[in-house]
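Visitor: sharing a model that was predicted from the sequence below.
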Amino acid sequence: MKKLIRTSVDSIFAGVMIAIGAAIYLNCPNRIVGSFLFSIGLITIMELGFDLFTGRVGYIRSREDALNIFLIFLMNAVGCLFVLLLPSGHDALEVWTHRLEVPLYSAFFEGVVCGILIYICVHRSKTRPPIVTVVTTLVAIPAFILCGVEHSIADICFMLAARHFTWEGILFILIVAVGNAVGALAVSLWVAHRHDFVK
């Protein structure tokens, strides 16, 4: 029970951090600057060890892990509600509706790319000094934002900030989440087993 409570609270705080990053991004008139400032949320999550879906999903190895990831996703979404208390900028609706114009197959593949980038950030942070974590994050996060690839938890924040709730939006987020998982798992499984292919 204690582990369940800890995971839930850590996941909620991770959602709050993404909500803060999303609010900063939406209120920044310069998208390049905003993409770097968005990294504050991810850096905080990694430094404090909070549980973020995109950072943990690449480490699924068992049914228990999968159930834990499902809980993390739900609690991240709860934490994202914090964005409703923050100023959302004038173009939150435009940002969100623009995302919904993307075909679902494109959203999936954009989710895959984002999953790969987030996994790289998290994997590097486990074996490198904190400064490397910060630098890697400051490169990878603006990269996925400026490339237009999709982060499922950030997209939840954008939907909430836009106050635009539809089944289409929920489906979009779920497709992106699957893409995030596929990208992260593809890289992590290859990293874990590539030595099996050495002659």
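Guide: Perfect, thanks for sending it. Numbering: from 1, shown residues only.

Visitor: for the rest of this, base every contact and every neighbour count on C-alpha atoms.
Guide: Noted.

Visitor: name the element Ala22 belongs to?
Guide: Using DSSP states H and E, Ala22 sits within helix 2-27.

Visitor: just checking, what packs against that helix?
Guide: Applying 3 or more C-alpha pairs under 8 Å, 6 or more residues apart in numbering; DSSP states H and E, one finds that helix 2-27 contacts helix 31-48, helix 63-80, helix 152-162.

Visitor: looking at those, spot the one closest to Gly15.
Guide: Ranking the helices and strands packed on helix 2-27 by proximity to Gly15 (C-alpha to C-alpha) places helix 63-80 first, at 4.0 Å.

Visitor: show me what the helix or strand following the closest one is packed against.
Guide: Counting by DSSP H and E, the element after helix 63-80 in chain order, helix or strand, is helix 92-100. Judged by 3+ C-alpha pairs under 8 Å, 6+ apart, helix 92-100 is in contact with helix 152-162, helix 167-193.

Visitor: helix 92-100 to helix 152-162, inter-axis angle?
Guide: 140 degrees (axes from the mean of the first three to the mean of the last three C-alpha atoms, to 10 degrees).

Visitor: now tell me what touches helix 92-100 from outside.
Guide: The contact list for helix 92-100 (C-alpha atoms under 8 Å, 6 or more residues apart in numbering) reads Leu26, Asp155, Phe158, Met159, Ala161, Ala162, Arg163, His164, Glu168, Gly169, Phe172.

Visitor: comparison target below:
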Amino acid sequence: MIQHYMKCFLRAILAGIAIGLGGCIFMGMVTSEYKWVGAILFSIGLFTVFTFRLDLYTGKVGYAVENKPSYLVDLVVIILGNFVGALIIGQMIPMPEAAEVLIVDAKLGGDIDWWRVFCKGVFCGMLMFIAADYYKTQKKYLATFVCVPVFILAGFEHSIADMFYFCASGTFTLDAFLFILVVIVGNAVGGILIPLCKKYMYEDPPTGNPQ
């Protein structure tokens, strides 16, 4: 069991680094008129996670519905590993001042609307489950390069990406910690929404491709 968690932790660290790589691309283009290109290239993070079967919280939390309660321990290990990976690359690649204003200050500046933050986390969680489940069932990356740009351009909140942004900007405050916690919960609610509803919304068990 210990070996299982150690391997899970290592995969999670690498997943956090992969998302950080995507974040580096985006924060380098966030001030450009071609911000949408950065949103598309951010997909390299999830592409790497799927290709090497790494453990990313937002890609795994949706499967809590079909796993034993002990799976929750895996999710905690994954979150911690994802943070370590985000911290490593965040400290190696500091965020430019202009990007900090547009990303970090936009998230934490002024009075934070925690309900809106939660809702943005929910929608991001839904998109990440769609991407993860599409790859799991189809072994294709199409949803990766659709869902990632959608959540970025829509302004939804991805807990691991936010960890990277805060680490890269050196933002280790109580508000940042609470922000991440709210997004983690939102990502979880969004991630389990579709698989939970699948248990009850079909008259017959779905077989094959939907018509």
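Guide: Thanks, I have it. The model shown is predicted, which means the values in this text are computed figures rather than measured ones.

Visitor: looking at the helices and strands packed on helix 92-100 of structure 1, which is closest to Tyr105 of structure 1?
Guide: Closest to Tyr105 of structure 1 of those, according to C-alpha to C-alpha: helix 167-193, at 8.3 Å.

Visitor: report the buried residues of that closest one.
Guide: 169, 172-185, 187-188 (16 or more other C-alpha atoms under 10 Å).

Visitor: sorry, back to before: most tightly packed of the helices and strands packed on helix 2-27 of structure 1?
Guide: helix 152-162 (a mean of 25; mean count of other C-alpha atoms under 10 Å).

Visitor: is it true that Ile69 of structure 1 touches Phe53?
Guide: Yes: using C-alpha atoms under 8 Å, Ile69 of structure 1 makes contact with Phe53 at a distance of 6.4 Å.

Visitor: so Ser125 of structure 1 touches Thr133, yeah?
Guide: Yes: Ser125 of structure 1 lies in contact with Thr133 (C-alpha under 8 Å); the separation is 4.8 Å.

Visitor: chain neighbours aside, what residue packs nearest to Gly183 of structure 1?
Guide: What sits nearest to Gly183 of structure 1 in space, not counting adjacent residues and going by C-alpha to C-alpha, 6 or more residues apart in numbering, is Val112, at 4.1 Å.

Visitor: which position in structure 2 aligns with that neighbour?
Guide: In structure 2, Val112 of structure 1 lines up with Val122, judged by TM-score structural alignment.

Visitor: okay, angle between whatever helix or strand that match lives in and helix 174-198 too, please.
Guide: Per DSSP H and E, Val122 of structure 2 falls inside helix 114-138. Relative orientation of helix 114-138 of structure 2 versus helix 174-198 (the same axes, to 10 degrees): 50 degrees.

Visitor: in helix 114-138 of structure 2, what counts as buried?
Guide: 117-135.

Visitor: before we move on, what about stretch 25-34 of structure 2?
Guide: Ile25, Phe26, Met27, Met29, Val30.

Visitor: cool, stretch 53-62 of structure 1 as well?
Guide: Phe53, Thr54, Gly55, Arg56, Val57, Gly58, Tyr59, Ile60.

Visitor: need the contact list for the first one.
Guide: Looking back up the chat, that one is Phe53 of structure 1. Per C-alpha under 8 Å, 6+ apart, neighbours of Phe53 of structure 1: Ile69, Ile72, Phe73, Asn76, Ile153.

Visitor: could you do the third one as well?
Guide: Gly55 of structure 1 makes contacts with Ile118, Tyr119, Val122, as judged by C-alpha under 8 Å, 6+ apart.

Visitor: which residue packs closest to the second one, ignoring adjacent ones?
Guide: Using C-alpha to C-alpha, 6+ apart and skipping residues adjacent in sequence, the residue nearest Tyr119 of structure 1 is Ala184, 5.4 Å away.

Visitor: you'd agree the one you found is up against Val57?
Guide: Yes: between Ala184 of structure 1 and Val57 there is a contact at 6.7 Å, judged by C-alpha under 8 Å.

Visitor: which one in structure 1 is aligned with Thr171 of structure 2?
Guide: So, by TM-score structural alignment, Thr171 of structure 2 is matched to His164.

Visitor: what about the nearest residue to its match once chain neighbours are set aside, distance to His195 of structure 1?
Guide: The shortest distance from His164 of structure 1 to any non-neighbouring residue, by C-alpha to C-alpha, 6+ apart, is to Leu93 (7.2 Å). Using C-alpha to C-alpha, to the nearest Å, Leu93 of structure 1 is found at 47 Å from His195 of structure 1.

Visitor: number of nearby residues for the closest residue to Glu168 of structure 1 other than its chain neighbours?
Guide: Leaving aside its sequence neighbours, Glu168 of structure 1 sits nearest to Leu100 (C-alpha to C-alpha, 6+ apart; 7.7 Å). Leu100 of structure 1 has 17 neighbours, counted by other C-alpha atoms under 10 Å.
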